[in-house]
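In: Need the 3D shape of this:
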Amino acid sequence: MKHLIRGAAAITVLSLATSSALALTVSGKDGQKTYELKVADWFPTSNPISVDGAKFWMNEVTQASKGAVKFKYYPAGQLAAARDLLSITQSGLTDIGATAPEFNADKLPLSTVGNLPGLFEESCRGTRVLWKMSTEGGILFEKEFKPQHIHPLILAVTPQYELLSASKPIRTPADAKGLTIRSAGGTKDLTIQAIGATPVSISPAEMYQALKLGTVNAVAFPYSNAAAYSLQEVAKFGTEGANLGSFVDLYAISDKTWNKLPKEIQQIMMQAGEKTSMHLCQALNDDTTSKIKLFEQAGTKIDKFDAQGVAAWKEATSGVIAKWVKQYSAQGLPAQEVIDNLKTIQQSLQ
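Out: The predicted structure follows:
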């Protein structure tokens, strides 16, 4: 039996190694090389981050390279679950993977800075700042992405998270006390705890049933993506102006693949990446307005906060950044330096 187990394990390792070796396919014809790369995503193809992110970028790269770069796209978690996509990118089982620092805070803790509340009012401002911090020469690239042997290609900061409830309206932070609220984990846990609620970590795919069955009282999620999970069918109440932070969506390529690509292909990918990141953030901003209308048409009662209401929510979450800095500084990480760098870049964009 032990020999059988060892044999099965050996076959598994061999299979993984073979998959790794074949992730990047290079072929040649008439003296020109063609590069075919695997792209693993956790978003379904209908999600705006797939449409205006991954698929937009792949099309841009293929066109700019005149067909020298092609892709095999695996959406909706076909190759791995969302939280495992970073690992399979690093291992070489895929060349490019969609990931999120929030899902991999053990490996990318400082990069969760983009998810903190009170930093950005809209998607594109956050995207411009995080792009500078996360590409070559930026503090996050040097401190985290480079040591993790990945190279960011697309990065977008989502519009602000709001609350969607199936049980009761949540008009003030006091209304959230004692509730169970779906969280993406990491910094979102800190934010939800700051308003007196209990965070529950569930995947986006589980939100619909969780709201419908009352597993959670509410979910924290941006309107721009919420309709992709049909939440307008189960959410009876919503907020606009709670501004509970953002979420950093990231597509990265492994250094193993990146270093095999010619410089001109690398340049095409990065130019397409910056263009895609700004295209995606604007699409998400635009989508927020249309999706709020969609929710209202479906019967969701959305409380739209005035300046006083927005200020109350901001005050309730004002201590989250300090807690984030304390948490990671205690681990010997330059968390305050990252916050200071973010603010400096943001001021330079004004």
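
In: going forward, measure contacts and count neighbours with C-alpha atoms only.
Out: Fine.

In: Look at the residue lying closest to residue 325 once chain neighbours are set aside and say how many residues are nearby.
Out: Counting by Cα to Cα, 6 or more residues apart in numbering, the nearest residue to residue 325 once its immediate chain neighbours are dropped is residue 335, at 5.2 Å. Here the count is done by other Cα atoms under 10 Å, and residue 335 has 23 residues near it.

In: Let's compare: structure for the following, please.
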Amino acid sequence: MNKTPFQITRRKLLSTTTAAMTTTLATPGILRAQAVNTLTMSVWVPLQGDVAQNLFYPWAEGIEEITDGRVKIDILPSPMGPPPAHLELLRSGQLDVGFSIHGYSQGEFARAKIGQFSFLGDAYGASQAFSKVYGQLLRGSEEHTGITLLGLFQHGPGMLMLRDKVVRTAEDFQGLRVRTSGGYISGLMSDLGATNVPMSPTDARQALIDGTIDGVCFPFEGAKAFNIVDQITYVSEIPSGYYNATWFQGMSNAAAARLPAEDLALIRSYSNEMIPVLAAKAFDYADYIGKEQLIAAGIEIETAPQSVINAVKDVAANYESAWSAEMAASGFEGERALAFTRRLTSGG
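Out: Now for the predicted structure:
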């Protein structure tokens, strides 16, 4: 199975996408000579991993290029805090640029649940569909209070990865202790009979070693990114995903206020356009690499039998109906938005 590594095309991607952006950005005629503004960015996924190398670093390079060097992104050598803390780090102005997962903040991002449901398809389609449907049709920026939203994206379809356990019937979920990221997947696992254990992905390896969890809900890229390949013995795969996770990238309002208006407009337009594209490519490639590592390690990857898929569908339908009703009460057509999302992806 051959696949061209995405990472080696990073510079080429930057040159072509930057050129393409000239047709979509209303660039000011001649910007005044200005001092360089350096913005700090905290990245809590591995810096040498596929996602950081193919999403955050190219984005940072693109920002410097489109602003002609007036804005630089300084990616810190270590994250400023655990993943769930990054939203408040942005809101407080302690951090200039960061990203996080909507599911870490219970109750704040009701509309974003549209991108967390089961059977949404691969990373490439899902990330771009989420940005379009949630970001535009559901006016997702309204939910990101206290920060300047830069972009929206998703990872690839989430799988169930287990140690010394298997799931071949709906009954096999009973009693499983599973790490989840919060939001929809936590409810899904609980309703299927598993014990939901919310925790940061960076804590998953030690929890597997200690035996405090039986498995994790991760996309394939997570197995490599969070170094759990040697701790997993079995993967239950639903090709279009048990779930997904929705992400946002933002800038603190304090940092936004420091930038000249022309540069801030360039950054927001470029980021809104390119973050979903970069994320789609980065996660799709990272999922491929993660799955290949699991296969090379001899780990059993089994497509979920129909009885398991049906159990997931039954639970998922209840969540989708409840969400659609919640959206209707807020003036949005949730059911149509979800159907549109699935038409845009390989989730069917």
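
In: Looks like the residue nearest to residue 325 of the first structure contacts residue 328 (just checking).
Out: Yes - taking Cα atoms under 8 Å as the definition, residue 335 of the first structure is a contact partner of residue 328 at 6.0 Å.

In: Pull up the overlap in contacts between the two.
Out: Common neighbours of residue 335 of the first structure and residue 328, counting by Cα atoms under 8 Å, 6 or more residues apart in numbering, are residue 110.

In: which residues of the first structure does the strand or helix carrying residue 13 of the second structure align to?
Out: Using DSSP states H and E, residue 13 of the second structure sits within helix 10-21. Equivalent residues of helix 10-21 of the second structure are lacking entirely in the first structure, counting by TM-score structural alignment.

In: residue contacts, residue 341 of the second structure?
Out: 120, 126, 129, 130, 133.

In: Pull the distance from the helix holding residue 13 of the second structure to the chain's centre.
Out: How far helix 10-21 of the second structure lies from its chain's middle: 22 Å, per Cα atoms, centre = their mean, to the nearest Å.

In: by contact count, what packs against it?
Out: For helix 10-21 of the second structure, the packing partners by 3 or more Cα pairs under 8 Å, 6 or more residues apart in numbering; DSSP states H and E come out as helix 57-66.

In: Just after the helix it packs on, pick out the following helix or strand.
Out: Following the chain from helix 57-66 of the second structure toward its C-terminal end, the next helix or strand by DSSP H and E is strand 71-75.

In: Could you tell me where that following strand falls in the first structure?
Out: Under TM-score structural alignment, the match for strand 71-75 of the second structure in the first structure covers residues 69-73.

In: For the matching stretch, buried residues please.
Out: Of the residues in stretch 69-73 of the first structure, 69, 70, 71, 73 count as buried by neighbour count, 16 or more other Cα atoms under 10 Å.

In: try stretch 42-50 of the first structure
Out: By neighbour count with 16+ other Cα under 10 Å, stretch 42-50 of the first structure contains the buried residues 42, 43, 44, 45, 47, 48, 49, 50.

In: cool, and stretch 134-146 of the first structure?
Out: 134, 135, 139, 140, 141, 143, 144, 145, 146.

In: ranges for the strands of the first structure?
Out: Under the criterion DSSP state E, the first structure carries strands at the ranges 25-29, 32-40, 69-74, 96-99, 150-157, 162-165, 180-183, 198-201, 218-221, 237-240, 248-254, 301-304.

In: Residues contacting the first one from elsewhere in the structure, which ones?
Out: When contacts are taken as Cα under 8 Å, 6+ apart, the neighbours of strand 25-29 of the first structure outside the stretch itself are 33, 34, 35, 36, 37.

In: I appreciate the help and will end here.
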